[in-house]
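Engineer: Build me a model from this:
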Amino acid sequence: MKVLKFGGTSVGSAENINKVLDILKLESPSTQTVVVVSAIGGITNKLIRASQKACDGKASYEDDFIEISSIHHKVVEELFLKEKDSDTIKKLVNAKLNELKQLLDGIFLINEISPKTSDKLLSFGELLSSTIIYHTLLSRSFNAEFKNAQELIITDDNFTNANVDFELTNLNIDLCFKRNKADITVLPGFIAKSVHKESTTLGRGGSDYSAAILAAALNATQLQIWTDVSGMYTTNPKLVKQAKPIKELSYQEAIELSHFGAKVLYPPTVLPVLQKEISLAIKNTFEPKALGTTITHNSANDGLPVKGISNIDRIALMTLQGNGMVGVPGFSKRLFETLAQEKINIILITQSSSEHSICFGIKDEDADQAQTAIDGAFEYEIALNKLEPIIVETDLSIIALIGDKMKNHQGISGRMFSTLGKNNVNIRAIAQGASERNISAVIAKADVKKALNSLHETFFEVKTKQINLFITGVGNVGERLLNQIKQQHSYVKKHLKLNLRVVGLSNSRTMLIDDDGIKLEDWKTQLDQGQRASLQGFLDYATQLNLRNSVFIDITANSEVAQIYPDYLRQSISVIACNKIACSGKLQYYKSLKALSLKYNAAFLFETNVGAGLPVIDTLNHLITSGDRINEIQAVLSGSLNFVFNNFNATTAFHDVVKQAKEEGYTEPDPRIDLSGVDVARKILILARESGYELELEDVSLENFLTKNAMDASSVEDFFKTLIEDEGHYQALYHSAVNHNAQLKFVAEFKNGKAKVGLREIAKGHPFYNLEGKDNIVMFYTELYPEQPMIIKGAGAGADVTASGLFADIIRIANN
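Structural biologist: As a prediction, the model looks like this:
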């Protein structure tokens, strides 16, 4: 024999009831089937609302009654298309509805509703739905019988949450089904009768409980709970899109998951079938072929130590502490007795080994009551300063890892806390039972989504790590980076197990945010239609979304953007800076960014500040980490200046070469930024700082080769005019180098704690002499490389290589 329970959504309409009948066609032929049904979806809440209005003397309760009636009439009309089939059921439904109306009228007249009356009122929902379904089965030629559960399940007089008398109940069920030969027996769930023949209800999850009681009494082969989801999930699918149904669970795992927020199952439901070791299946009425979740005495050994991740919201954390507790017995007893007297349930408990404090979690709504009661109970000790007044923290949640096999696997808690720490999820309290079936942590409610997603990724999606990118500055380099992310997405996901998602885009005019990830096929169109750009607004979105593994990427040269890095780092959002302003600005600001990066476990990378896509800073950091020390740096760090001087000669005007460099994207829109040498000065400053030296930009000696006319030009157009006018000056520089059998290179140097940049004549045979095109070269002289330097050489300018350097920084962060 099987017991099938169908919830409110499963019987919420004629269409859904027909789905139930299809399921019964498959289930009932092989064995006798007991069908337990809830009220039609939403009816219980409507009954409560109508009764409250009636109790308050509001005549509008009649409107609610009309709505309840019309819902049932509509279901009947759609199920019973033939007049001869519908007469009987219509009379029965109308009779029940008339009884309900009389009861509501009575509540309205006396303006009062007792728990006993409430139970009688609520019983109408299940009685109506079960009656309709039973007669539908008869009309479709099923061999069916109806039995009122109130005749079988006997309880005490604890109305609204009655306790079952199992001795009488089991006897009634046994006698009933010994005589019952029908293939299908339909019963209403949730409702029962007291030993004094009064209507009672079984409380929260009552219909599931009714089904479990019947299954246990009948020694059923299985209890099936049919609902609107395909079983119990690895975590809340509303918060974690990658959540998936769990194929098998043990009773204990199911109870733990249910207790910690899995709404599919209410813990007491499991107890009757647990005692009889009857398997329980949770199935989806709307996807009957889906496997669902099977709950048995022992779940299958599928190799996964963690079966699910659950959470409870609206938690208050309360802490009783004080030196007067240490070594004094009885504090815990008094504390918990005080809470018990107030009927406050404790969800989580943890205590310090020093006995200096006891910490426990309760529901938010109980916090004020608990605080008053505890401070009153310990008033004497508080007055003597032996105890502090109870400390209350609200707006918290509990997250829990659950699994029978966790105790046999080392490092589960370590992975859990490491994952949360990397995502800046602060843990307020921890509890773990001796069975090691549950590891619980109290966190801020605002961090729940991020915590569940990151933990789910760690324990159920270890093959793929999601990286969420917020990019500001989508000009030439930004566009190339987006193209690289799009082009390499599949490769990175397959080979590096990384899922790169662009969640935010911004330029100087508009910004675009999409929690599901921006489709890069038409990002320009989407961004054009985005909202007005705002640096603070972009930050606010990144903070509010609170996504795991978030990265902010600055591809601008804007000082205001550089000043907002600390706000990202404080939210544990990593920062990648193509913008050199932050790292070459004030030393104190640079050092503060480094400190924030460490404090909030958020990476701060800026590889493209020097050498575009060349691994200059990364190599330097590896040298320092290995214990090496930088003694001297010599470098050509401007791809644009190298391009200019490689193409400038006696027959080619300096003006024309600079113009070409600008048009091909090797210089900034204002070439003076490159030609003035300030950009190179910033780069050598960054390398000096990364080498451990404390310098400011003004400490870098800058030897300018441009004429005064060029530097004083009021516009880019005027600047180019000066290049024509002063061609003789630039030709003189060129001919001097030729006469000395040398090449012109703009060189950055750092030695003995001092840095300088300027145009140099490089003699033949020097590593810089044959540096071609837009290439950069950096030579590190260190204690390990004192005579033959470590050399890094390659393309140091251009949108593609700069984008490549940014992409490499993203991968570095992702692999951390």
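
Engineer: okay, CA-based contacts and neighbour counts for the rest of this
Structural biologist: OK.

Engineer: Next secondary structure after the helix or strand residue 333 falls within?
Structural biologist: Secondary structure assignment for residue 333, by DSSP states H and E: helix 331-341. Next helix or strand after helix 331-341 toward the C-terminus (DSSP H and E): strand 348-351.

Engineer: would you list every one of the strands in the stretch 601-750 of the chain?
Structural biologist: Secondary structure of the stretch 601-750 of the chain by DSSP state E, counting those that start in this stretch: the strands cover 604-605, 630-636, 700-702, 742-751.

Engineer: Same check on the stretch 51-200 of the chain?
Structural biologist: 144-146, 154-155, 184-188, 191-194, 199-201.

Engineer: to compare against the first, here's another:
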Amino acid sequence: MTQESIVLENEFAVGNTTENKLAKQAIHVHKFGGSSLATAECIKRVLEIIRQHCQLNDIVVVSANGKTTDALFALYTQAETLQAEKLNADLSNESEAAQIATLSAELVQSVALLTQQQEQLISELLNENNANTISHLLRKDIEILTTWLSGDLALHHNDILALGEVWSARLLSALLNEQICPSNSIDAREFLVIENEQNCLVDYAISAAQLRQQRQFGKLAVITGYIAKDNRGHNCTLGRNGSDYSATIIAALVAARTVTLWTDVNGIYSADPRVVPNARKLHRLPNGVAKELGRLGNPVLHAKTLLPLVNPLSEHHTHLHVASSFDPQVVGTEIGKFGQIAKQELSVTYLNDLLIAHSESFIGESLLAAKAEFAPICLDEEQGYIVITQAQQKSLSQWLASHDTEVTFKPVSIIATVGHRVAEHGDIRARFKRSLKTAQPLCLANGENNHSLIAVLPEPCSIELLNNVHHDMTKDARHIGVVVAGLGNIGQRFLELLPAQLNRISLLENVHLVGLLSSKKALINNDGIDVNQALTMFEQSAHEYTNEQLLAWLSNHPYDELIVVDITPCEQFSLLYQDFFEQGIHVIGANKWAASSSSEKYQKLIDTAAANHSMWLGNTTVGAGLPINYAIKDLRQSGDEITEISGIFSGTLSWIFQTYDASVPFSTLLLDALAQGITEPDPREDLSGRDVQRKLLILARKAGFELDLSDITCQNLVPESLQGLSTQEFLAQASQLDSYFKEAFESANAKASCIRYVARLQCVEDDNNATNAVAKVKAKVSLEVLPRSDAFATLTPCDNIFKIESRWYQDNALIIRGPGAGRDVTAGGLHSDLVNMCQQLAHKQNKVTIKGINE
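Structural biologist: Reported below is the predicted structural model:
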């Protein structure tokens, strides 16, 4: 379901009350393939999917269980062979009679095996009463099947093949009635009318009217896929992938909002993942591109399936999803109408065992007739050729003979790059040609609606060539969505810098701003937010949201990667990090709360992020844009061991104590800093030392020390008498601070020293047990008296300074100094993290995990 706004509709699953089940009128079609229904365990998974994702007015379409249709076709072939042998056999000949008896016994055995497989599913899934009822119906079908197999096979060919879907729908409906909700099974032959089996053109008006009569109010309909009736009333099938086609037809008949194909793969890939290990999932595909992919050999999509997505009755557009019933929590691929980001997707496909046919009839008006008759893979009027399947050779030869023209055939294959209007992009065409330089293609053609570039090859397309072309065409295709949370001074500056960054940094080429969050409102757009108008668009279109709604969208985002940039100061938003990491979402945080949470919570975040391959960067949590986090990480990764971290970590306290000289009361200076925006709205947040305490904890953990806030002694510079007051009351009584700081300044000054608020972490040896010295950590943040020559004493107001001592930096400490606050440097630090993260993501290899692809 496309979600262009964070305001998500309520979903009422079939397990809820009847009122809720019927409250939402939008219809969704869910189709389950044979592999999804192959075993009792698979069917139980399907049952849970229906419980979680369906409502009573939805429709479920089913294939036959597992390989049941293959088994029925095998029975038909066995019976056909038996009848042919009987027709030609001399039953008086003992050997021939024995052969007939063997074939008859094998057919009986095959019927018995199929019956046993169905009985096993019934007995494993249903209670005794329901099992008896469904088994009785099965046995009656088997009796009829046995009659058909011994009678006019051609007459009952489609009747035999239809049984698998009938059994599957009947079993699932009975199971739903027993465990989930009211349900009825519907045989699609009761309503679905097509012109004939060859073209499968649907009579939508009649079929829609008859389906309305079959559906029962208050019951979840389970409908057979694959089967229908023609306009003469004969039973027929819809051919390869017929159940998928049934699902999209039915969706068109009821104007469904979505169709979900629950199968054994979790989406559509940029190439066949069985042979291209680096294929990436395509999260969203425009309808036209999907149809072209299906036409040109995609192993999951088929062009016929996609035809009904635009309803011929109403021009209603239905979105198609491909998802895995084996991994239902994994977001699949959505096919429908999308904006520019989805239109940038590229994929590569191929087809072997083709023929290129050259003839004079493929020049001029007769080419149009050939195109209508044979729907060739590609064609070129100037060169007079069409490319067809080998199965079409005989019919094409006959057709050309009637035109009294000659034809030459040559075996070929094709490899194609598919994307929205891709043939109109000269740079993509040039890149495609370069990728084929060793293959020496016979020709290059444009595909349907210019959605593909097709190269005709003189040899079968090799796996090596496919992988090379796929790499060349899709290496820059990873799409990264960015959600910015926090639109205050720094958040606004981050957004102001973003347009230039996207244009300047090649690593950000496929980065898209897709979400903006304040504490109360959100703007989410899957098709991207114009970075030049982001704040204006937020003001115009943002809606109130809840965390549950936000997480619901984030769990279904249509990007290869999603990054949340947290520029909020609040603990509440940091509590969502656990959910983000569980969903594989990356976080860039200026927010200090998560990184300074309890050891248990912090370690859980680290472990969850690692387990789900999420990255968490927070260079701006300490030191704004200064590279202190990078330095500590580099030292540790290089094998160094940090023994001391110290410095002035607060830009506010840096300014205050670099400026304070007792010439004016401390409270006057404090109020001046508040007026300039240097302090927090409540200056006690700065004077309490808690911010510095959290920063020291963050750095300590980065350096490998296992500490909690309680392990860091913190000197609160606010007297206890002022700590419980309101902000206004505190400001009115701030003069109570004056005598303490004046005395501290004058005492230090008398010693040629100064006062500074310093953070210190030191490793010291606990040698109480002299034979086994153990390293201990002492950490505190407090007001210190320092010589005026000390590195911490001579800062530019608002600067931070960090001193690191280690095994490598013992005699001459590593010092990092610079602005520790400010919207520009902090926003710049966030952009540094964004580039760093995108650089790491560019080298990330997503392992393709699939259960299989239907053959």
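
Engineer: and for the helix holding residue 333 of the first structure, what span of the second structure is it aligned with?
Structural biologist: Counting by TM-score structural alignment, helix 331-341 of the first structure falls onto no part of the second structure.

Engineer: What are the buried residues along that helix?
Structural biologist: 331-332, 335, 338-339 (16 or more other C-alpha atoms under 10 Å).

Engineer: can you check stretch 373-385 of the first structure too?
Structural biologist: For stretch 373-385 of the first structure, by 16+ other C-alpha under 10 Å, it's 373-375, 378, 381-382.

Engineer: Which stretch of the second structure lines up against it?
Structural biologist: Using TM-score structural alignment, stretch 373-385 of the first structure corresponds to no residues of the second structure.

Engineer: next one: that stretch to chain centre, how far?
Structural biologist: Chain-centre distance of stretch 373-385 of the first structure: 41 Å, with C-alpha atoms, centre = their mean, to the nearest Å.

Engineer: how many other residues sit next to the counterpart of residue 705 of the first structure in the second structure?
Structural biologist: If you follow residue 705 of the first structure across to the second structure using TM-score structural alignment, you land on residue 717. Using other C-alpha atoms under 10 Å, residue 717 of the second structure has 18 other residues around it.

Engineer: With residue 359 of the second structure instead?
Structural biologist: Residue 359 of the second structure: 17 neighbours (other C-alpha under 10 Å).

Engineer: check contacts around the match of residue 705 of the first structure.
Structural biologist: Residues in contact with residue 717 of the second structure, defined by C-alpha atoms under 8 Å, 6 or more residues apart in numbering, are 687-689.

Engineer: Of those - the most surrounded one?
Structural biologist: Per-residue neighbour counts (other C-alpha under 10 Å) across the contacts of residue 717 of the second structure peak at residue 689, which has 25 neighbours.

Engineer: Alignment lookup: it to the first structure.
Structural biologist: Alignment note (TM-score structural alignment): residue 689 of the second structure maps to residue 677 of the first structure.

Engineer: hang on, the earlier thing: output the buried residues of stretch 373-385 of the first structure as TSV; include the columns secondary structure and distance to residue 484 of the first structure.
Structural biologist: Converted to TSV, these look like this (DSSP: H, G, I helix; E, B strand; the rest coil; distance: C-alpha to C-alpha, whole Å):
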residue	secondary structure	distance to residue 484 of the first structure
373	helix	61
374	helix	60
375	helix	61
378	coil	64
381	helix	66
382	helix	64
